[in-house]
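Asks: Mind folding the following:
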Amino acid sequence: MPFRRPVPDLQTLSAAAMSALLLTSAAKHFREPEFFHPVVPDFLCRDDSGGQPNGPLAVLSREEWVAVSGLLEATAAVGLLVPATRRAAAGCVTALFAAFLAGHVDALRKAYGPEGSPRRRRVHTLRLPLQAPLIAWAWTLTRRNRRP
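Replies: Below you'll find the model as predicted:
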């Protein structure tokens, strides 16, 4: 009798791929945090220079927001790999990607502003539309797995 390995279903493979993407991104948060600085909106960033506060949501510095989002991505990546937590983790990833939209819109607005550069315009023009398929992909993982 030949040994037959069970074939993972499509949702498991999709969750593993999303997990790999999130782990790669989380690692980049700590290796190159400055890459993520433009997508953290100013209204979320605490002003440590003694100037005017940026608002009631400005509780962390830009660097702290990047680190926290990296930790959230790493945690969600692990959650996607565990079948018992996959649906909840996928819902959290969907919300996380949706929340990131504000940062991407803000970064795009700044890229086309007076301080923007052609490179920043190109980067942020490409990054913003990528959020839609990521949100949709994460949302598909919130569905119950249907085996034939």
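
Asks: From here on, just use CA atoms for contacts and neighbour counts.
Replies: Noted.

Asks: Identify the residues contacting the spatially most central residue of the chain.
Replies: Residue closest to the average C-alpha location in the chain (Cα atoms, centre = their mean): residue 97, at 5.0 Å. Contact analysis of residue 97 by Cα atoms under 8 Å, 6 or more residues apart in numbering lists 131, 134, 135.

Asks: Now, of those residues, which are buried?
Replies: 131, 135 (16 or more other Cα atoms under 10 Å).

Asks: Present the contacts of residue 97 as a markdown table; the columns should include distance to residue 67 and secondary structure.
Replies: Output for the contacts of residue 97, formatted as a markdown table (distance: Cα to Cα, whole Å; DSSP: H, G, I helix; E, B strand; the rest coil):
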| residue | distance to residue 67 | secondary structure |
| --- | --- | --- |
| 131 | 20 | helix |
| 134 | 20 | helix |
| 135 | 21 | helix |
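
Asks: one more to line up against the first:
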Amino acid sequence: MSRSERSPLLLAGLLAGAGVAHFAAPRLFDAIVPKALPGSPRTWTYASGVAELVLAAGVALPPTRKPAALAAAALFVGVFPANVKMALDWRDRPTPLKAAAFGRLPLQVPLVLWARSVARGTEGRQES
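Replies: Purely as a prediction, here's the structure:
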């Protein structure tokens, strides 16, 4: 299997893992839901977990890969405020936790670019 064939599956795996984590440890995600969002943080935690699982399935399947990968790129942009909130909330935590929280912020850029490259990888191919 070539790198270009593995990339969508790795992205799908990342999304699936993140989606499962929202259900396995929801309190961690509840804490970073921006207060400006209406409703319960748990609702947002579960909704984003479902979105990640649906996108994982979409990215894994060639007929839905392009739109799912583009939606994943949008999701990575959309969750950035939660990552900023986490970094700000954790600025007084021990250095390794603070570094992890702030380190997540620049990681959003390669995630967005990765998802977009997976979407571009499907252009021009005939799906059967």
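
Asks: what's the TM-score here?
Replies: In this superposition the chains share a TM-score of 0.85, using TM-score structural alignment, normalised by the length of the second structure; 123 aligned residues with a Cα RMSD of 1.9 Å.

Asks: Translate the residue nearest to the centre of the first structure into the numbering of the second structure.
Replies: Aligned counterpart of residue 97 of the first structure in the second structure: residue 76 (TM-score structural alignment).

Asks: so how much does the helix or strand containing its match differ from the first structure once superposed?
Replies: Per DSSP states H and E: residue 76 of the second structure is located in helix 65-78. The superposed helix 65-78 of the second structure is, by mean Cα distance after the TM-score superposition for the first structure, a mean 0.3 Å from where its aligned residues fall in the first structure.

Asks: Now do the buried residues in that helix.
Replies: 65, 66, 67, 68, 69, 70, 71, 72, 73, 75, 76.

Asks: ok, the second one - contacts?
Replies: Residues near residue 66 of the second structure by Cα under 8 Å, 6+ apart: 59, 118, 119, 120, 122, 123.

Asks: The third one contacts residue 62, doesn't it?
Replies: Think residue 119 of the second structure. No - between residue 119 of the second structure and residue 62 there is no contact under Cα atoms under 8 Å: 10.2 Å.

Asks: Between these two, which has more neighbouring residues?
Replies: The residue with more neighbours, out of residue 119 of the second structure and residue 62, is residue 119; 22 against 16, by other Cα atoms under 10 Å.

Asks: Please say which position in the first structure the more buried one maps to.
Replies: Matched to the first structure by TM-score structural alignment, residue 119 of the second structure sits across from residue 142.
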